[in-house]
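K.L.:
What follows is a predicted structure for the sequence shown.
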Amino acid sequence: MPPQKSTSGTAATRAPRRQRGRERVAALLAAAAACFVEKGYAGTTMTEVAARAGSAIGSLYQFFPTRELLAQALLDDCTDDLYGRLQRLAAQAPALDTDRLGATLIRLLVDFRRRHPAFVALIESAPIPIAQALAVRRRVRAELQAVLAAHAPWRDARELHAAATVAQQLMKAAVAVNAEPGMPGRKAALDGLRHALQLYLREALAR
């Protein structure tokens, strides 16, 4: 984790140099994720995070001087994982048929949100600048465009950008369906979204 300035420029995270330090940071981030999911950003205190990690409060402040920087580091970890998933899919995309690609895309964001519940908690409750949230959305769309370009290199950039935008919206719809508590017919709805994306990609990416 590289050093990172806060939005005020008055504090920065400290990158651990040794394995023990990296393990401690990982434990602190895992504890923070659990606290943010349970209590939201506003309800979480640095004292609670340190206690949950079994760490001294001074150790937490050593690496994350503010709650804002702690939340930012956790968001960075989440988005790095999401971008990595999309980049790995781009490497596989030339070998996938279009239906398999569509099904994989629908699952990808659902699986990511399940793996990182703190991502949603922070996006919804932490004081994240609008520009940053927009940058994440655009980066995801760009990574999706790279996936589609690897699968259908004969399509031009404008067509691929439009297809990436449609895919992104259907993926977000699948996340919403999967996250709704007690939703009847959840599997059928997810299957419908998968089928819709597959049909769309067959036409949008055809030679």
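P.N.:
The structure has been received and is ready for your questions.
K.L.:
from here on, contacts and neighbour counts on C-alpha atoms
P.N.:
Fine.
K.L.:
Strands of this structure, start to end?
P.N.:
Per DSSP state E, the chain carries no strands over any range.
K.L.:
could you pull out the helices for it?
P.N.:
In the chain, the helices defined using DSSP state H lie at 19-43, 46-53, 57-63, 67-92, 98-115, 117-125, 130-151, 157-179, 186-204.
K.L.:
how far is the shortest one from where the chain is centred?
P.N.:
So the one you mean is helix 57-63. Computed by CA atoms, centre = their mean, to the nearest Å, the separation of helix 57-63 from the middle of its chain amounts to 26 Å.
K.L.:
thinking again about what came up before, TSV for the helices of the chain, including mean neighbour count?
P.N.:
Putting the helices of the chain into TSV (neighbours: other CA atoms under 10 Å) gives the following:
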stretch	mean neighbour count
helix 19-43	17
helix 46-53	18
helix 57-63	17
helix 67-92	18
helix 98-115	18
helix 117-125	18
helix 130-151	17
helix 157-179	18
helix 186-204	17
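K.L.:
I figured Val120 hits Arg113, correct?
P.N.:
Yes - applying CA atoms under 8 Å as the test, Val120 and Arg113 come out as touching, 7.5 Å apart.
K.L.:
which residues sit in contact with His151?
P.N.:
Ala90, Ala93, Pro94, Ala95, Leu96, Thr98 (CA atoms under 8 Å, 6 or more residues apart in numbering).
K.L.:
which ones are touching the first one?
P.N.:
Which is Ala90. Ala146, Val147, Leu148, Ala150, His151.
K.L.:
how about CSV for the residues you listed, with distance to Leu160 added?
P.N.:
Listed next are these as CSV, based on distance: CA to CA, whole Å:
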residue, distance to Leu160
Ala146, 8
Val147, 9
Leu148, 7
Ala150, 10
His151, 10
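K.L.:
Comparison target, given below:
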Amino acid sequence: MSNQRRNPQQERGEKRLSQLLEAAASVMADVGYEAATMTQIAELAQASIGTLYQYFPNKEALMNALRQQYIDEMKMRWAPFTATPSKLSIKQLVDRIFDIVLDYIEKRPAYFPLLGTPRGNQRDPSGRSWLREHFAALFREKLPEMTLEESFRVANVTVQVLKGMHPLYLETSPEEKQEIVAEFKLLLMSYLKARLKA
């Protein structure tokens, strides 16, 4: 039963899994997917390479698990927002999008790099496109006459704007971060005003 108390071995295993995923995220944020190695990840997690392979047979499986964790976390963050987009102005909509994304990438700097790599990865397509699907649904709620194809096109551009901001935001000084965000907000706001006929 789900309410059964976990035994110490289960708890140790869950703690070790969490440590491995955190180490993978840190390495991914530092060097990217291609340069990240299982050895680096194991060393950062203070685990043997054998322990890492007990949990994940290869780097792709490890990154898929991390990606799914991020998707699940983001779904929880977006859930309260999903019911309100039609009541928000474009500025409020953009502000909310940036608030959620910026808060998350401060905590999870590997989020956008992870979603985009590797190109040959045969990961679950529903996971790969979740953020685009979410934005497309928001935009159709805001403009019901928008077709599915149009909403996905606008969603794709929105995701690319956020992904484009990501490296600039992470690499710049704290003082400059606000200016970078303001520029990208202006960009997305102008675009959505035109596409959502606001």
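P.N.:
Yes, it's here. Model, not experiment: these values are computed from the prediction.
K.L.:
tell me which of the contacts of Ala90 of the first structure are still there in the second structure?
P.N.:
When you map the contacts of Ala90 of the first structure onto the second structure and apply both residues aligned by TM-score structural alignment, their matches' CA atoms under 8 Å, the shared contacts are Val147.
K.L.:
Show me which of the contacts of Ala90 of the first structure is closest to His195 of the first structure.
P.N.:
The nearest member of the contacts of Ala90 of the first structure to His195 of the first structure, counting by CA to CA, is Leu148 at 17.1 Å.
K.L.:
Need the counterpart of the closest one in the second structure.
P.N.:
Mapped onto the second structure by TM-score structural alignment, Leu148 of the first structure lines up with Phe139.
K.L.:
ok, that match - contacts?
P.N.:
By CA under 8 Å, 6+ apart, the contact list for Phe139 of the second structure reads Pro85, Met146, Ser151, Ala155, Leu196.
K.L.:
same check, this time on Met189 of the second structure
P.N.:
When contacts are taken as CA under 8 Å, 6+ apart, Met189 of the second structure is in contact with Ile90, Lys91, Val94.
K.L.:
Distance of it relative to Leu93 of the second structure?
P.N.:
According to CA to CA, to the nearest Å, Met189 of the second structure and Leu93 of the second structure sit 9 Å apart.
K.L.:
And Ala168 of the second structure, what's its match in the first structure?
P.N.:
Careful, residue 168 of the second structure is Leu and not Ala. So, by TM-score structural alignment, Leu168 of the second structure is matched to Val177.
K.L.:
In space, what's closest to that match - neighbours in sequence excluded?
P.N.:
Arg186 (6.6 Å; CA to CA, 6 or more residues apart in numbering).
K.L.:
Next: Leu75 of the first structure.
P.N.:
Phe119 (6.2 Å).
K.L.:
Kindly report the same for Phe56 of the second structure.
P.N.:
Nearest residue to Phe56 of the second structure, sequence neighbours excluded (CA to CA, 6+ apart): Leu62, at 5.6 Å.
K.L.:
That neighbour matches what in the first structure?
P.N.:
Looks like Leu62 of the second structure aligns to Leu70 there (TM-score structural alignment).
K.L.:
show me the contacts for that match.
P.N.:
By CA under 8 Å, 6+ apart, the contact set of Leu70 of the first structure is Leu29, Ala32, Phe64.
K.L.:
Find the nearest non-adjacent residue to Ile123 of the first structure, please.
P.N.:
Ala133 (7.7 Å).
K.L.:
actually Ile71 of the second structure, not the one I typed
P.N.:
Using CA to CA, 6+ apart, the closest residue to Ile71 of the second structure is Gly127 (7.0 Å).
K.L.:
any idea how far the one you found is from Ala42 of the second structure?
P.N.:
From Gly127 of the second structure to Ala42 of the second structure the distance is 26 Å (CA to CA).
K.L.:
Leaving out sequence neighbours, find the closest residue to Leu101 of the first structure.
P.N.:
Closest residue to Leu101 of the first structure apart from its sequence neighbours, by CA to CA, 6+ apart: Ala93 at 6.9 Å.
K.L.:
no no, Ile128 of the first structure
P.N.:
Distances taken as CA to CA, 6+ apart place Leu122 nearest to Ile128 of the first structure, at 8.0 Å, with adjacent residues excluded.
K.L.:
and stretch 107-114 of the first structure, how far from the second structure on average?
P.N.:
Averaged over the aligned pairs, stretch 107-114 of the first structure sits 3.5 Å from the second structure after superposition, using mean CA distance after the TM-score superposition for the first structure.
K.L.:
Residues touching that stretch, excluding its own?
P.N.:
With CA under 8 Å, 6+ apart as the test, stretch 107-114 of the first structure has contacts from Leu82, Arg85, Phe119, Val120, Met171, Lys172, Ala174, Val175, Asn178.
K.L.:
now those residues as a markdown table including distance to Ala142 of the first structure?
P.N.:
Converted to a markdown table, the contacts of stretch 107-114 of the first structure look like this (distance: CA to CA, whole Å):
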| residue | distance to Ala142 of the first structure |
| --- | --- |
| Leu82 | 12 |
| Arg85 | 13 |
| Phe119 | 20 |
| Val120 | 21 |
| Met171 | 14 |
| Lys172 | 15 |
| Ala174 | 19 |
| Val175 | 19 |
| Asn178 | 24 |
